[in-house]
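S.K.: coordinates only, sequence not included:
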């Protein structure tokens, strides 16, 4: 089977690229198509594949300023030559699913989210631009919404990375989807009961993730906080942080893993489509204090693996920290880590294999080993991997 995987751009190794790596493990023979690639950031897994770029990659400054070429990306996608490919898998968050395939090809889209900057976060993005750029975005976004909706019809099957995103797919595209939670390498983390007293914020430091709220909350309370990540807010967070708040910036994985293991709890103040960071913290046995919207509702069990606060405010974060400290002994390191295993990368591959096999069968193609792989993954998985994560059953006793 000749397989093409379409990914929006390859300029960093973040959550979307982790999904791409797992798709590449499913299809080691696949070719990757993307708008822009920075070879220096690619993982060894991705480097083993043939990578084809659109003409965007040859435009001035594309690796750093690829988002400025967004209006050209629909045209660039449709210019990609996918003749002869039997299976096309698009990884959609930026423009990716709008490719033109052979009539008999099967197209499965793994949707991290419909493009946020023209749909659910349009007004946030527009408000963050200057007056001139904000005005220019209006007609561009109108065109992209039309194109994005029309090209949804080119997809045979949608996989959504969460129920949260599945609702957006239904709202914006009028299509159903199957929820397949993204892969988390939970085996990379060791559950640890002890802590060094500090709270942790980790992830991209961009506006909608609201790390600024956490910094201000801990500025006021005086509790120790560590912030790890890179992004446009990094310098501003360093300027506003008081001595009890350490803004470390980007850190290597070993440092991040160490901070997960040594923190008292993770603070997660943003609304995410899914959110891999809370699952990594839980795989380390640590509770998550999260804003109760978006993907956190599908990963964190309130009162069991963490606590929710219901509004994005400094007062709400500090109130959640106080509630956590008053009930901290009720949280079990072992149960939190067990819950995180429900998002294991093996489960992602098995469920994607099953979805793709059903799509191929429906189109009259032979799914090959995919159906068997899906069945074997479900049968061989640990009990915690057999079903999507659900609230843990009541415990017979409290555990510290």
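M.R.: All right, it came through fine. Just so we're clear, the structure is a prediction, and the values are computed from it rather than from any experiment.

S.K.: all contacts plus neighbour counts: C-alpha atoms, from now on.
M.R.: OK.

S.K.: Tell me if residue 367 really is in a helix.
M.R.: No. Residue assignment for residue 367, taken from DSSP: H, G, I helix; E, B strand; the rest coil, gives coil, which places it outside any helix.

S.K.: distance of it from residue 1?
M.R.: Using Cα to Cα, to the nearest Å, one gets 9 Å for the distance from residue 367 to residue 1.

S.K.: and if you look at residue 288?
M.R.: Separation of residue 288 from residue 1 (Cα to Cα) stands at 43 Å.

S.K.: take a look at this one as well, against the first:
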């Protein structure tokens, strides 16, 4: 066995696994009698993105579950989630919490610990912002599905701080230290971790010193389908939220050099309008579009361009479900979804030059001719049934029957 200088924390993880085993008998008693009481803790509910799609799938697994969250704007949330009992923490009572919730991050640890989970048989936390820090009853297994350890505390701390305003930039060093300590401490309360990708599992090991199994998030692959080759075009596609870390800037500049048509789909409006002002004529911005428009572009594009490093990345799976290949930066979640030269092309240089060369290689090797049916079969591995089976398997490992 290799030496490990983090022995105390490793022992903590072993204790957690032992606790999970000790919980097995009472957990099974709950699950085989009347319906178990299930609490799902979700960081915040202010819109429908990837994390909320995971929450919807958990709601379908446990239609009786109660949801706890820091802030909640029902008008932005699906009917499925709104159909559950949704309870908010004390953070929701702070001024303008629905819009300023991220500014209240220092108040969230205490707010989570104030949640009374007495009488619940199972706790599932959905972690990207603070969610896992609840205090579960001793007999209730706590499974954490982690989309990402908080990037603004860990690997992206300096990026977020450098891009923040003066007040936030001044306060962050004073607040982040204590939040990191709480983040690690609260990780020891969790009985089992599930990561949405191998990339996230590695960061859980790095920052929390806990092992995590990998269960990819559910993708609605059945909503997408290929079109005949005669209906496809020569347009490349970039789609998603126009956030800096997704690197739309690299895509735009690379296609300026290539002088090939690129369609950019996504918001917010102020971002794409700003990018459009300096973009070349061969790059077209559509902003946010209805789903049928996105679906049509997915199926007809030559390839999806995916130059950012993401925790998982649902968009590439949707493109492959549409029968189209992906040109992706070969780091992060793309390594779990894109198979080099079988479902697309992975490139290693995250720069304009790197993407230009990747597109040239993609065309030279005629990778746009990859079999659409093979791509859709590959994408099917990421459907909701696979996600729910993975969650059920991890709950079973904690001694809790999934239904």
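M.R.: Received the coordinates, thanks. The structure presented is a predicted model; accordingly, all values stated were derived computationally and were not measured.

S.K.: one step back: residue 367 and residue 1 of the first structure - which one has more neighbours?
M.R.: In this view residue 367 of the first structure and residue 1 are compared by other Cα atoms under 10 Å, and residue 367 has more residues nearby, 19 against 14.

S.K.: OK, contacts around the closest residue to residue 195 of the first structure other than its chain neighbours?
M.R.: Leaving aside its sequence neighbours, residue 195 of the first structure sits nearest to residue 262 (Cα to Cα, 6 or more residues apart in numbering; 4.5 Å). In this structure, residue 262 of the first structure makes contact with 192, 194, 195, 196, 197, 198, judged by Cα atoms under 8 Å, 6 or more residues apart in numbering.

S.K.: Ok, residue 177 of the first structure next?
M.R.: Under the criterion of Cα under 8 Å, 6+ apart, the contact list for residue 177 of the first structure reads 157, 158, 159, 160, 166, 169, 170.

S.K.: mind redoing it with 6 Å?
M.R.: Taking Cα atoms under 6 Å, 6 or more residues apart in numbering as the contact definition, residue 177 of the first structure lies against 158, 159.

S.K.: Check residue 96 of the first structure too.
M.R.: Contact criterion Cα under 6 Å, 6+ apart gives 6, 7, 8, 90 as the residues in contact with residue 96 of the first structure.

S.K.: Which residue in the second structure aligns with the third one?
M.R.: Just to be clear, that refers to residue 8 of the first structure. Residue correspondence to the second structure (TM-score structural alignment): residue 8 of the first structure is matched to residue 43.

S.K.: residues near the counterpart of residue 196 of the first structure in the second structure, how many?
M.R.: Aligned counterpart of residue 196 of the first structure in the second structure: residue 233 (TM-score structural alignment). Using other Cα under 10 Å, the number of residues around residue 233 of the second structure comes to 13.

S.K.: Of all the residues in the longest helix seen in the first structure, which ones are buried?
M.R.: With DSSP state H applied, the helix covering the greatest number of residues in the first structure is identified as helix 131-151. Of the residues in helix 131-151 of the first structure, those buried by neighbour count under the rule 16 or more other Cα atoms under 10 Å are 137, 141, 144, 145, 148, 149, 151.

S.K.: How about stretch 212-231 of the first structure?
M.R.: Buried residues in stretch 212-231 of the first structure, counted by 16+ other Cα under 10 Å: 212-219, 224-230.

S.K.: Start and end of it, how far apart?
M.R.: Its first and final residues considered, stretch 212-231 of the first structure spans 12 Å by Cα to Cα.

S.K.: And residue 354 of the second structure, how far from residue 254 of the second structure?
M.R.: For residue 354 of the second structure, the distance to residue 254 of the second structure under the criterion Cα to Cα works out to 9 Å.

S.K.: all helices for the stretch 151-300 of the second structure, in order.
M.R.: With helices called from DSSP state H, counting those that start in this stretch, the stretch 151-300 of the second structure shows them at 157-162, 166-187, 198-208, 248-258, 269-278, 291-300.

S.K.: which residues in the first structure does the first one align to?
M.R.: When the first structure is aligned by TM-score structural alignment, the counterpart of helix 157-162 of the second structure is residues 122-127.

S.K.: Can you tell me what sits against the matching stretch?
M.R.: For stretch 122-127 of the first structure, contacts defined as Cα under 6 Å, 6+ apart pick out 117, 134.

S.K.: That one: average distance to aligned residues in the second structure?
M.R.: For stretch 122-127 of the first structure, the mean deviation from the second structure after alignment is 1.3 Å (mean Cα distance after the TM-score superposition for the first structure).

S.K.: Go through stretch 36-50 of the first structure and flag the buried ones.
M.R.: Of the residues in stretch 36-50 of the first structure, 36, 37, 42, 46 count as buried by neighbour count, 16+ other Cα under 10 Å.

S.K.: Just send the residues you listed back as a markdown table, with secondary structure and distance to residue 275 of the first structure too.
M.R.: Conversion of the buried residues of stretch 36-50 of the first structure to a markdown table gives the following (DSSP: H, G, I helix; E, B strand; the rest coil; distance: Cα to Cα, whole Å):
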| residue | secondary structure | distance to residue 275 of the first structure |
| --- | --- | --- |
| 36 | coil | 24 |
| 37 | strand | 24 |
| 42 | coil | 22 |
| 46 | helix | 22 |
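
S.K.: which of the residues you listed sit farthest apart?
M.R.: Taking Cα to Cα as the measure, those span a maximum distance of 13.9 Å, between 36 and 46.

S.K.: just to revisit the earlier point, neighbour count added to the contacts of residue 96 of the first structure, as a markdown table?
M.R.: Formatted as a markdown table, the entries for these read as follows, by neighbours: other Cα atoms under 10 Å:
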| residue | neighbour count |
| --- | --- |
| 6 | 27 |
| 7 | 26 |
| 8 | 22 |
| 90 | 27 |
